[in-house]
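> After the sequence you'll find the predicted model.
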Amino acid sequence: MFFIQGLIIGFSWSAPIGMQNIYMFNNAVSNPRWRALAANFFVWLADVLLSLTAFFGIGLIMAKYQLLKVLIMLLGGMLVIWIGFLIVRSAREVDLGTQAVSKPMTKLISGAFMVTWANPQAIIDGTMMLGASKAVLPNVMSEFYFMLGVAMASAIWNFSMTMLLSNARAKLSSRFMFRVNLISGLVILAYGIRLIIKGLLISLKMV
């Protein structure tokens, strides 16, 4: 039962479109399948580590220290804007099937952790979602099965989407990928701006 609960929460956590899913999409259609799956393993690992961190209460620290929350949102927002700018700037450079040759695996790995951990809203939302679930779990074993379900949901979502998109990459044109990257970058830019505005609004309330 607790495992099923974790699966449901995990899919709710993984499925919404955000920086991580955009990154996974771009990797799947721009890289050979083995490389996309290898990079996606680190996306999944970063996601599980963030889920565990949120589950065990990083949000409690941010709730107690509002200034820390503001700093994380402002700095994270600036980093998100920078990521969005890089995606927009490189949108025309996408060449299906060759992009992975020029991008080292170290960059794919660092990118996986960046799009996951450089997202303050994901930390906050994850804490609310997973932290609330932890509060009603009766014991350590129930917590274990619950988080196992969360991790399994993340794996199912990430790897199935990577395989699906990787199979479809032969049918995608470079023009289509340019549009996808441009829109993705603009969405992330807007998201970063929104984070900074929210951080500023919170800071004004603290004055």
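Alright, I've got the coordinates. Predicted model only: the values in this text are computed from it and were never measured. Numbers count the residues shown, from 1 in each chain.
> From now on I want contacts and neighbour counts done on CA atoms only, so please keep to that.
OK.
> Surely residue 32 is in contact with residue 99?
No - with contact defined as Cα atoms under 8 Å, residue 32 does not count as touching residue 99 (9.3 Å).
> what do those two both touch?
With contacts defined as Cα atoms under 8 Å, 6 or more residues apart in numbering, no residue is shared by residue 32 and residue 99.
> Now do the buried residues in the longest helix anywhere in the chain.
Using DSSP state H, we find that the single longest helix of the chain is helix 174-206. Neighbour-count burial for helix 174-206 flags 174, 177-178, 180-189, 191-196, 198-200, 202 (criterion: 16 or more other Cα atoms under 10 Å).
> can you check stretch 54-66 too?
In terms of neighbour count (16+ other Cα under 10 Å), stretch 54-66 has its buried residues at 54, 55, 57, 58, 59, 62.
> Can you show me the strands along the protein?
For the chain, applying DSSP state E gives no strands.
> Can you name the residues that contact the closest residue to residue 47 other than its chain neighbours?
Distances taken as Cα to Cα, 6 or more residues apart in numbering place residue 116 nearest to residue 47, at 6.4 Å, with adjacent residues excluded. Residues in contact with residue 116 (Cα under 8 Å, 6+ apart) are 19, 20, 43, 46, 47, 50, 122.
> which helices and strands sit right next to the longest helix of the chain?
Secondary-structure packing of helix 174-206 (3 or more Cα pairs under 8 Å, 6 or more residues apart in numbering; DSSP states H and E): helix 19-30, helix 66-89.
> what about those, which gets the closest to residue 153?
Minimum separation from residue 153 across the helices and strands packed on helix 174-206 (Cα to Cα) falls at helix 19-30, 14.1 Å.
> Just the residues contacting that closest one, thanks.
15, 36-37, 39-40, 43, 94-100, 112, 115-116, 158, 161-163, 165-166, 168-169, 181, 184, 188.
> just how off-centre is that helix within its chain?
Centroid separation for helix 19-30 versus its chain: 10 Å, with Cα atoms, centre = their mean, to the nearest Å.
> Just want the angle from it to helix 66-89.
Here the directions of helix 19-30 and helix 66-89 differ by 20 degrees (axes from the mean of the first three to the mean of the last three Cα atoms, to 10 degrees).
> dropping in the other structure now:
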Amino acid sequence: MNTTILATVLAGMLSGLSLIVAIGAQNAFVLRQGVARQHVGVVVAICAVSDVALIVAGVVGVGAVVEGHPTVLRIVTVGGAAYLVWFGVRSLLAARHPKALTAGLPTAKSSVVGTAFALTWLNPHVYLDTVLMLGNLSTSHGPTGRWWFGLGACVASLLWFAGLGYAARLASRWFAQPRTWQVLDVVIGLVMFALAGMLLRSIF
């Protein structure tokens, strides 16, 4: 693997983690299941495989549209940058009022599976973050590079959900602190601003 490909894969991993790591209903659910050691493997598999499918859909779909209609790239890029700025502002605002995780875990496997699917596929933000944003970011790496970028994002997703679910037991006390999520939200907000700048720089 040459330096350019490695850099593209790492860019995909960083971008993927930046969008996935943000505290939300799905991550909180995976974390709670990990802390409780209830159906962790099933939950991790559903979230990770679903995320990979969405990433691939974004790389394929957005890439195809851009190849056929180059002017679409500028429109989507500006819109994507605006969304990233909004996402960053939202993260920084959330950091002002951090909250710890709460209890309330479903115990039946069917309930856990249903909740995991619902939090993944019924969340409108997953389509904006994973399909639109990562698909859009991948186009800046060219027809071939976008696949390496997508691979990096997929690897990041697999590592994140597996790590979150299986390491949650050891880190339960740390994750339960509001201060942890406050620092995380600030970091995510700053990364979102940086990504927005990268997008705009690619077309202007």
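Perfect, I can see it now. All of these numbers come straight from a predicted model, not from anything done at the bench.
> just to revisit the earlier point, what subset of the contacts of helix 19-30 of structure 1 is buried?
36-37, 39-40, 43, 94-96, 99-100, 112, 115-116, 158, 161-163, 165-166, 169, 181, 184, 188.
> Now do the helices in structure 2.
Under DSSP H, structure 2 gives helices at 3-20, 25-36, 40-68, 70-96, 109-121, 124-126, 134-139, 142-167, 172-175, 178-203.
> list the helices and strands the longest one packs on?
Think helix 40-68 of structure 2. By 3+ Cα pairs under 8 Å, 6+ apart, helix 40-68 of structure 2 packs against helix 25-36, helix 70-96, helix 109-121, helix 134-139, helix 142-167.
> Go through the contacts of residue 116 of structure 1 and name the one nearest residue 142 of structure 1.
Set against residue 142 of structure 1, the nearest of the contacts of residue 116 of structure 1 by Cα to Cα is residue 50 (19.3 Å).
> for the closest one, what are its contacts?
Here residue 50 of structure 1 is in contact with 116, 117, 123 (Cα under 8 Å, 6+ apart).
> That one pairs with which position in structure 2?
By TM-score structural alignment, residue 50 of structure 1 lines up with residue 54 in structure 2.
> Same check on residue 180 of structure 1?
Using TM-score structural alignment, residue 180 of structure 1 sits opposite a gap in structure 2.
> for residue 114 of structure 1, same thing?
In structure 2, residue 114 of structure 1 lands on residue 118 (TM-score structural alignment).
> how about the buried residues of stretch 54-66 of structure 1, which pair is most distant?
55 and 62 (13.5 Å).
> Overlap of the contact sets of these two?
Common neighbours of residue 55 of structure 1 and residue 62 (Cα under 8 Å, 6+ apart) do not exist.
> Spell out which residues sit in contact with residue 133 of structure 2, please.
Here residue 133 of structure 2 is in contact with 58, 80 (Cα under 8 Å, 6+ apart).
> Distance-wise, check it relative to residue 105 of structure 2.
31 Å (Cα to Cα, to the nearest Å).
> Could you report the neighbour count for the residue mapped onto residue 138 of structure 1 from structure 2?
Structural alignment (TM-score structural alignment) places residue 138 of structure 1 against residue 142 in structure 2. Per other Cα atoms under 10 Å, the neighbour tally for residue 142 of structure 2 reads 13.
> For residue 142 of structure 2, give its distance to residue 19 of structure 2.
21 Å.
> With residue 30 of structure 2 instead?
In terms of Cα to Cα, residue 30 of structure 2 sits 16 Å off from residue 19 of structure 2.
> which of those two has more neighbours?
Legend: neighbour count by other Cα under 10 Å for residue 30 of structure 2 and residue 19, higher for residue 30 (26 against 21).
> now for that one: what does it line up with in structure 1?
In structure 1, residue 30 of structure 2 lands on residue 24 (TM-score structural alignment).
> need the buried residues of stretch 54-66 of structure 1 in TSV with distance to residue 77 of structure 1, can you?
Output for the buried residues of stretch 54-66 of structure 1, formatted as TSV (distance: Cα to Cα, whole Å):
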residue	distance to residue 77 of structure 1
54	19
55	23
57	22
58	18
59	17
62	16
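> and of the residues you listed, the nearest to residue 88 of structure 1?
residue 54 (30.3 Å).
> Next up, the contacts around the closest residue to that closest one other than its chain neighbours.
Closest residue to residue 54 of structure 1 apart from its sequence neighbours, by Cα to Cα, 6+ apart: residue 127 at 4.4 Å. Neighbour list for residue 127 of structure 1: 54, 55, 57, 58, 59 [criterion: Cα under 8 Å, 6+ apart].
> make it 10 Å
50-60, 62, 121, 133-134 (Cα atoms under 10 Å, 6 or more residues apart in numbering).
> and the two most separated of these?
121 and 134 (19.2 Å).
> about what we covered before: what's the most buried one of the helices and strands packed on helix 40-68 of structure 2?
With neighbours defined as mean count of other Cα atoms under 10 Å, the helices and strands packed on helix 40-68 of structure 2 peak in mean count at helix 134-139, which reaches a mean of 27.
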